[in-house]
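K.L.:
The amino acid sequence is not available; the structure is as follows:
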């Protein structure tokens, strides 16, 4: 390069004059600091196991996370699988496994699996039904206003 740009020279000077305070030695490893000089990337990400997974320090867990994310992406994007279908298939598989486990325990002289009882109170059901009723009434009111008022702009706004 015959002529040098002053910005280029300034950048090369900054790169060549490496600031040793930006590198922190933890044992044998270098921990590069990006946010200030007092916090490492591991510390900024919260430390612990989640930061280890995100920074690929725990390669096995990181690979499992990437594999699960890729599988979920393939199911929903490539194979156009739906969340409701996936949930139903998982529930069917779980019920089948529990049924077989419960019936096979008599052959191997083991106690059947303990499945906790699940009860929904009347108050909870009434609250949910009341909320759903309120939303249905609100939707019917909007529909009535559109139909009776003949407001095309509001109709198109609600339809989209």
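P.N.:
Yes, it's here. What you see is a predicted model, and the numbers here were worked out from it, not measured in a lab. Residues are numbered from 1 along each chain as shown.
K.L.:
can we go C-alpha only for contacts and neighbour counts from here?
P.N.:
Noted.
K.L.:
Give me the distance between residue 149 and residue 140.
P.N.:
Distance, residue 149 to residue 140, by C-alpha to C-alpha, to the nearest Å: 14 Å.
K.L.:
Structure two is appended below for comparative analysis:
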């Protein structure tokens, strides 16, 4: 490696400073097709949600309506033209998966309620300060931007999980 690969003549390269993985490759445009693809998808999402005024719920509803209409018309025309019906797999959620999901949700809700109880009874002042500051920060950021922009540009879920 030449000296041009080093940042401020340091021992580590910029790629190593950025973590050296896929994220560093994307930031340094080493995987040009993937980086350009991410930028195009981000631009398309911005156009759909900000310029056109769609919300995530209205876009999902429109896509599902289009999908159901196409499948319905395909099935009706297949019956008239003696063609095969659309290949739709039989989807179902097993009881085992439902029980595992319920157990996981119950565990996390109980942990959250335990923390809430400790804060409400004054047992954990440090956690109270963390939660209060996090909620204040979320409130300030939320008043400046809308939810979709906040979701696109930050690691909002990391803030909530770390509490």
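P.N.:
Done, it's in. Remember, it's a predicted structure, so these values are computed and weren't measured experimentally.
K.L.:
buried stuff in stretch 128-144 of the first structure?
P.N.:
In terms of neighbour count (16 or more other C-alpha atoms under 10 Å), stretch 128-144 of the first structure has no buried residues at all.
K.L.:
quick one: that stretch to chain centroid distance?
P.N.:
Centroid separation for stretch 128-144 of the first structure versus its chain: 31 Å, with C-alpha atoms, centre = their mean, to the nearest Å.
K.L.:
and what of stretch 51-71 of the first structure?
P.N.:
Relative to its parent chain, stretch 51-71 of the first structure has a centroid offset of 14 Å by C-alpha atoms, centre = their mean.
K.L.:
Likewise for stretch 93-106 of the second structure?
P.N.:
The chain centroid and the centroid of stretch 93-106 of the second structure are separated by 22 Å under C-alpha atoms, centre = their mean.
K.L.:
Sketch out the strands for the second structure, chain order is fine.
P.N.:
Under the criterion DSSP state E, the second structure carries no strands.
K.L.:
which residue ranges form the helices in it?
P.N.:
Taking DSSP state H, the helices of the second structure run over residues 14-17, 22-27, 32-46, 56-81, 95-120, 125-144, 147-153, 156-162.
K.L.:
Among the ones you listed, which comes closest to residue 89 of the second structure?
P.N.:
Nearest to residue 89 of the second structure among the helices of the second structure is helix 56-81; the distance by C-alpha to C-alpha comes to 12.6 Å.
K.L.:
Using CSV, please lay out the helices of the second structure together with distance to residue 89 of the second structure.
P.N.:
Formatted as CSV, those follow (distance: least, C-alpha to C-alpha, whole Å):
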stretch, distance to residue 89 of the second structure
helix 14-17, 45
helix 22-27, 35
helix 32-46, 29
helix 56-81, 13
helix 95-120, 18
helix 125-144, 41
helix 147-153, 33
helix 156-162, 33
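K.L.:
I'd like to know which of these lies nearest to residue 87 of the second structure.
P.N.:
Among the helices of the second structure, helix 56-81 sits nearest to residue 87 of the second structure (C-alpha to C-alpha), with 9.5 Å.
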